[in-house]
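> With the sequence up front, the predicted model follows.
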Amino acid sequence: MFKKKLTAAVLSLTFALSLGAGSAFADSKMDKVIDSAMGTTYKSGGTTLDGFDCSGFTRYVFDKLGIDLARQSSSQYDMGDSVSRMEMRPGDLVFFNTTGKGVSHVGIFVGSGKFAHSSSSKGVTISSLSEDYWANRYIGAKRIMSTDAYESLALE
């Protein structure tokens, strides 16, 4: 009986913590940059806090971290090393085909199956990779940051 109650309590706590979990980069440099941009409106061609398109947002975040990214999502897809869904870590770029013509959307994986991106309907937001819309359009992920950069940005 006690074992069942303990197991239920642990599962409940785990579930509650996962609901509140944001970025695995909590309080890191990357998390702070993303947080500062949350809610920024979508603007085609936008690259600033006055409005972002998807690749403008990813480029802005990485620029604030001292990492240079290409301007367009398709060009960003040509950068870095491919990683599987199982290997993804916060800071990896995730790519989608939203137009039927190849890479057309990019976001930043933040952990817990979620990514930050500039949505044309919601502006800068966090979405789940498991949402049908994104799951059906997912192309892949690329690792841009070296392990040293990742550790530096994730731990500071």
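Looks like it arrived, so ask away.

> When you work out contacts or count neighbours from here on, use the C-alpha atoms and nothing else.
Will do.

> in this protein, which spans are helices?
2-20, 29-37, 54-64, 73-77, 132-135, 147-155 (DSSP state H).

> before we go on, here's another structure to hold up against the first:
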Amino acid sequence: MVFARLLSPFFGLGLPGMTETGNRVVDLAFRYLGLPYVWGGGNVNGPSGGGFDCSGLTSYAVYAATGVRLPRTSQTQWRVGTEIPIQLARPGDLVFGNWQSDGPGHVGIYIGGGQMVHAPTFGDVVRVGAVFPGMKARRLL
């Protein structure tokens, strides 16, 4: 865990609002950088079918860091916690986007600096990327 944190692009930055719990959520997701996106993949126990989808990654990282079980999909995870302005998001908060009539089609874990760790889509891998335009944030803890 110590070495994974040292390799984090945000190590030592002391980003505003960082909490130990938020850092742990991010650290746990970072363990899987480069793992393939698998639709329906992952849960509180870790990857399944060889990878994670977006909500599987958030379910795993949040549960492993806090013991909080999230619902399975990005649409149902949106109902957990409290919505906050995206500009107040801090590492470990969830960010939601790709809005559809039934809610968000995507979820990631905010890591600071306008970036998130997420499992984007078919043919991609768990990675760090910019928060999408129109994303909204929720604080779980």
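Great, that's in hand. Here the structure is a predicted model, which means the values were calculated and not measured.

> Can you calculate the TM-score here?
Once superposed, chain against chain, the TM-score is 0.74 (TM-score structural alignment, normalised by the length of the second structure); 120 aligned residues with a CA RMSD of 2.4 Å.

> can you tell me which of the helices of the first structure comes nearest to residue 43 of the first structure?
Between residue 43 of the first structure and the helices of the first structure, the shortest separation by CA to CA is 9.0 Å, and it involves helix 54-64.

> got the angle for the closest one vs helix 29-37?
For helix 54-64 of the first structure against helix 29-37, the angle by axes from the mean of the first three to the mean of the last three CA atoms, to 10 degrees is 130 degrees.

> I'd like the helices of the first structure as TSV, with mean neighbour count and distance to residue 44 of the first structure appended.
Shown next, in TSV, are those (neighbours: other CA atoms under 10 Å; distance: least, CA to CA, whole Å):
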stretch	mean neighbour count	distance to residue 44 of the first structure
helix 2-20	11	31
helix 29-37	19	16
helix 54-64	23	9
helix 73-77	20	13
helix 132-135	12	20
helix 147-155	14	29
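
> And whichever strand or helix holds residue 21 of the second structure, how far out from the chain middle?
Element membership of residue 21 of the second structure [criterion: DSSP states H and E] is helix 20-30. Relative to its chain's centre, helix 20-30 of the second structure lies at 9 Å (CA atoms, centre = their mean, to the nearest Å).

> Same check on stretch 22-38 of the first structure?
That offset, for stretch 22-38 of the first structure, works out to 10 Å (CA atoms, centre = their mean).

> Give me the residues contacting that stretch.
49, 61, 64-65, 90-91, 110-112, 114, 116, 123-125, 153-156 (CA atoms under 8 Å, 6 or more residues apart in numbering).

> cool, stretch 45-63 of the first structure as well?
30, 33-34, 37, 40-44, 68-73, 76, 105-108, 117-120, 123-124.

> if we can go back for a sec, can you list the helices of the first structure in CSV and add distance to residue 85 of the first structure?
Formatted as CSV, those follow (distance: least, CA to CA, whole Å):
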stretch, distance to residue 85 of the first structure
helix 2-20, 19
helix 29-37, 20
helix 54-64, 19
helix 73-77, 15
helix 132-135, 11
helix 147-155, 17
